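**Student:** sequence first, then the predicted structure, then my questions.
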Amino acid sequence: MAREKKRRSTGRRSPLAAAALIGIGLLLTGGIYAGASAAMAATEDSSSAASTLTVEDGQKLFQANCATCHGMDLEGSDAGPSLYGVGELSVHFQVSTGRMPLQAQAPQAPEKPVQFTEEQIDALGRYIQSTSPGPSFPADEVLDGDGELAHGAELFRINCAMCHNVAGAGGALTEGKYAPALHDTSPVNMYAAMVTGPQNMPVFNDLNLTMEDKRDIISYLMYLQESPSPGGFDLGSLGPVSEGLFIWVFGIGSLIALTVWITAKSN
């Protein structure tokens, strides 16, 4: 008679074992992920802190990109004015809008794509400010857009609309110059333009326009930027000239075309 093989006795596994293993795995995975995330965040923080440019970096940027026209010591030259006393605010306006470095000599420096990062622009400004102090950035509340809109609109019409148009659409000046549109201008550059008077713009110091007045004007312009045209197509917000031209070309033209079509059908 064949000997029966003895069966190896197997213990029954507890139903909680699988849940415990899954829980341990999740805890280990979560712990590893949290540790890795913290390490990456610390690395990014340290690298961002290390990437902050200094005044010396701003000096190097100036010597490499600006000194040809403005001189190694900001004294200016035949190709560019002196930068004594212009301050970091003027640097931010000119460089952050792409007006500087100047592409070519012209009646006015046009806006173009910006060639520097925000960090580099700040470093340039700090270098200019440390060498020859001038107008600096205002308090945050001046740029918050919470000023008095009606008062800002009145001040803008009195002091700015003759060049920039009452809707901030810009306009032509003499000798190939122009007042730029303000539809995309940042609040800090609005303030910078009033304080530094770039190119053809006059300087509005605190005797002309108080800090509160400047805040109201900036708030009004920010309101214009965020508000759609209530009448449909704004036609560039250039006033009756563009509107009248539109009526003559499209309105009268459509009536003439309709008249010709009716006459042709009757014949």
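**Tutor:** In hand now; what should we look at? Numbering: from 1, shown residues only.
**Student:** all contacts plus neighbour counts: C-alpha atoms, from now on.
**Tutor:** Noted.
**Student:** now do the SS call for the closest residue to L102 other than its chain neighbours.
**Tutor:** In this structure, L102 finds its nearest non-sequential neighbour in A109, 6.6 Å apart by Cα to Cα, 6 or more residues apart in numbering. The assignment at A109 comes out as coil when based on DSSP: H, G, I helix; E, B strand; the rest coil.
**Student:** and A109, how far is that from A179?
**Tutor:** Counting by Cα to Cα, to the nearest Å, the gap from A109 to A179 is 11 Å.
**Student:** between these two, who's got more neighbours?
**Tutor:** It is A179, of A109 and A179, that has more neighbours when counted by other Cα atoms under 10 Å, with 21 against 18.
**Student:** take the one below as the second:
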Amino acid sequence: MTSDTPARRRARVFSRRRGAPSRARRRLGAAVRMLAALVLAGGVYTAFTPGAFAEDNVQLSAVAREGKALYDTSCISCHGRDGQGVEDRGPSLIGVGSASVEFQVGTGRMPMTRQEAQAEQKPPQFNDAQTEQLGQYIQELGGGPELPDGPLVANLESDPDALARGGELFRVNCTSCHGFGGGGGALSSGKFAPSLSDATAEELYAAMLTGPQNMPVFGDNQLTPEQKKQIITYISVQLQDDKDPGGLFNLGRYGPSTEGMAIFLVGITLLVFTSLWIAGKS
């Protein structure tokens, strides 16, 4: 057996030091691997989500070119070149889709006259053709939700249960803000849910699809296109055709609660005066 001399111990220590990587080298290697992973993830994301960014040299259709001319004269000051947005003026329009443009511009909410808590509905500044051109430009610029083709109201002859199902969906998803009768209601910070009394089927579908103002987005995984059409059918047929859900009288179109309160107050008042009259006579 050979003795463990100091020279041999020093040789073993030197060999271990030379074979094991230093702490600095290990950290540098980890940083390089992390950087490579981030570059790879970013490349995959860019490759599979091209619609999230505006293309500089996108080839526009004839309708979209007309929309770009309107955009450059009426929208660019707030939403910036190619819809990229301007800080403290207007958000980016990349990915909002033609449905959002048709709702906001078609109802006169855009262009806004001034910055306020909520864009209010007013007479639109663009006609239907111009609104479609603006929507097509934004759609081709960055993609996003679009209104479907075909009728947006269910056919009650082929689907007689659509009205009842639409009413149930409306009560579950919409009444907390828009009220039982679609009359609208106040929200926080000066915002409000508008009345649905004069909303068109296209406006209703676009609102559910894009979630304007404080309204949530009802994607197809939450409300299918068929369910959206059923809600629109209920609003169009049951709430907009002079049919008051409260019953006999139209008291704000908020439903039976307002009529019940009115009857209660009137009844109590009559009973009080009748009691006073009887007491005075006796």
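**Tutor:** Perfect, thanks for sending it. None of the values given here were measured: they were computed from a predicted structure.
**Student:** re earlier: what is in contact with A109 and A179 of structure 1 at once?
**Tutor:** The contact sets of A109 of structure 1 and A179 do not overlap (Cα atoms under 8 Å, 6 or more residues apart in numbering).
**Student:** against structure 2, where does the longest helix anywhere in structure 1 fall?
**Tutor:** Ranked by residue count, the top helix of structure 1 under DSSP state H comes out as helix 16-50. Per the alignment by TM-score structural alignment, helix 16-50 of structure 1 matches no residues in structure 2.
**Student:** quick one: that helix to chain centroid distance?
**Tutor:** With Cα atoms, centre = their mean, to the nearest Å as the basis, helix 16-50 of structure 1 stands 37 Å off its chain's centre.
**Student:** the helix or strand just after it vs structure 2, mean deviation?
**Tutor:** With elements assigned by DSSP states H and E, the helix or strand that comes after helix 16-50 of structure 1 is helix 55-65. Superposed on structure 2, helix 55-65 of structure 1 shows a mean distance to its aligned partners of 1.4 Å (mean Cα distance after the TM-score superposition for structure 1).
**Student:** what range in structure 1 matches stretch 200-213 of structure 2?
**Tutor:** Using TM-score structural alignment, stretch 200-213 of structure 2 lines up with residues 186-199 of structure 1.
**Student:** let me fix that, I meant to ask about stretch 114-126 of structure 2.
**Tutor:** Mapping stretch 114-126 of structure 2 onto structure 1 (TM-score structural alignment) gives residues 104-116.
**Student:** mind listing what's buried along that stretch?
**Tutor:** Q108, A109, P110, V114, F116 (16 or more other Cα atoms under 10 Å).
**Student:** state the distance from the third one to A34 of structure 1.
**Tutor:** In this view, P110 of structure 1 and A34 of structure 1 are 50 Å apart by Cα to Cα.
**Student:** and what of the fourth one?
**Tutor:** From V114 of structure 1 across to A34 of structure 1, the span is 39 Å (Cα to Cα).
**Student:** need the residues that contact stretch 80-88 of structure 1.
**Tutor:** Counting by Cα under 8 Å, 6+ apart, 69-71, 74-76, 122, 124-126, 128-129, 132-137, 196 sit against stretch 80-88 of structure 1.
**Student:** could you rerun that using 7 Å?
**Tutor:** The contact list for stretch 80-88 of structure 1 (Cα atoms under 7 Å, 6 or more residues apart in numbering) reads 69-70, 74-76, 125-126, 128-129, 132-136.
**Student:** that one: end-to-end distance?
**Tutor:** Separation of the first and last residues of stretch 80-88 of structure 1 by Cα to Cα is 17 Å.
**Student:** ranges for the strands of the stretch 51-200 of structure 2?
**Tutor:** For the stretch 51-200 of structure 2, the strands defined by DSSP state E, counting those that start in this stretch occupy 185-186, 192-193.
**Student:** what's the average distance of the first one to structure 1?
**Tutor:** Aligned to structure 1 and superposed, strand 185-186 of structure 2 gives a mean residue distance of 1.1 Å (mean Cα distance after the TM-score superposition for structure 1).
**Student:** which residues touch that strand?
**Tutor:** With contacts defined as Cα under 7 Å, 6+ apart, strand 185-186 of structure 2 is touched by C177, H178, G179, F192, A193, P194.
**Student:** one more time with 6 Å
**Tutor:** By Cα atoms under 6 Å, 6 or more residues apart in numbering, the residues outside strand 185-186 of structure 2 that reach it are C177, H178, F192, A193.
**Student:** what lines up with the second one in structure 1?
**Tutor:** Which is H178 of structure 2. H178 of structure 2 maps onto H164 in structure 1 when the alignment is built from TM-score structural alignment.
**Student:** surely that match touches L182?
**Tutor:** No - assessed by Cα atoms under 6 Å, H164 of structure 1 is found out of contact with L182, at 7.7 Å.
**Student:** residue in structure 2 paired with G80 of structure 1?
**Tutor:** So G80 of structure 1 corresponds to G90, using TM-score structural alignment.
**Student:** scratch that, E175 of structure 1
**Tutor:** The equivalent of E175 of structure 1 in structure 2 is S189 (alignment by TM-score structural alignment).
**Student:** okay, now its match: neighbour count?
**Tutor:** Residues contacting S189 of structure 2 under the criterion other Cα under 10 Å number 8.
**Student:** distance-wise, check the closest residue to it other than its chain neighbours relative to L271 of structure 2.
**Tutor:** Closest residue to S189 of structure 2 apart from its sequence neighbours, by Cα to Cα, 6+ apart: A117 at 7.2 Å. A117 of structure 2 sits 45 Å away from L271 of structure 2, taking Cα to Cα as the criterion.
**Student:** for the stretch 1-150 of structure 2, what spans make up the helices?
**Tutor:** 6-19, 23-48, 62-74, 76-79, 97-106, 128-142 (DSSP state H, counting those that start in this stretch).
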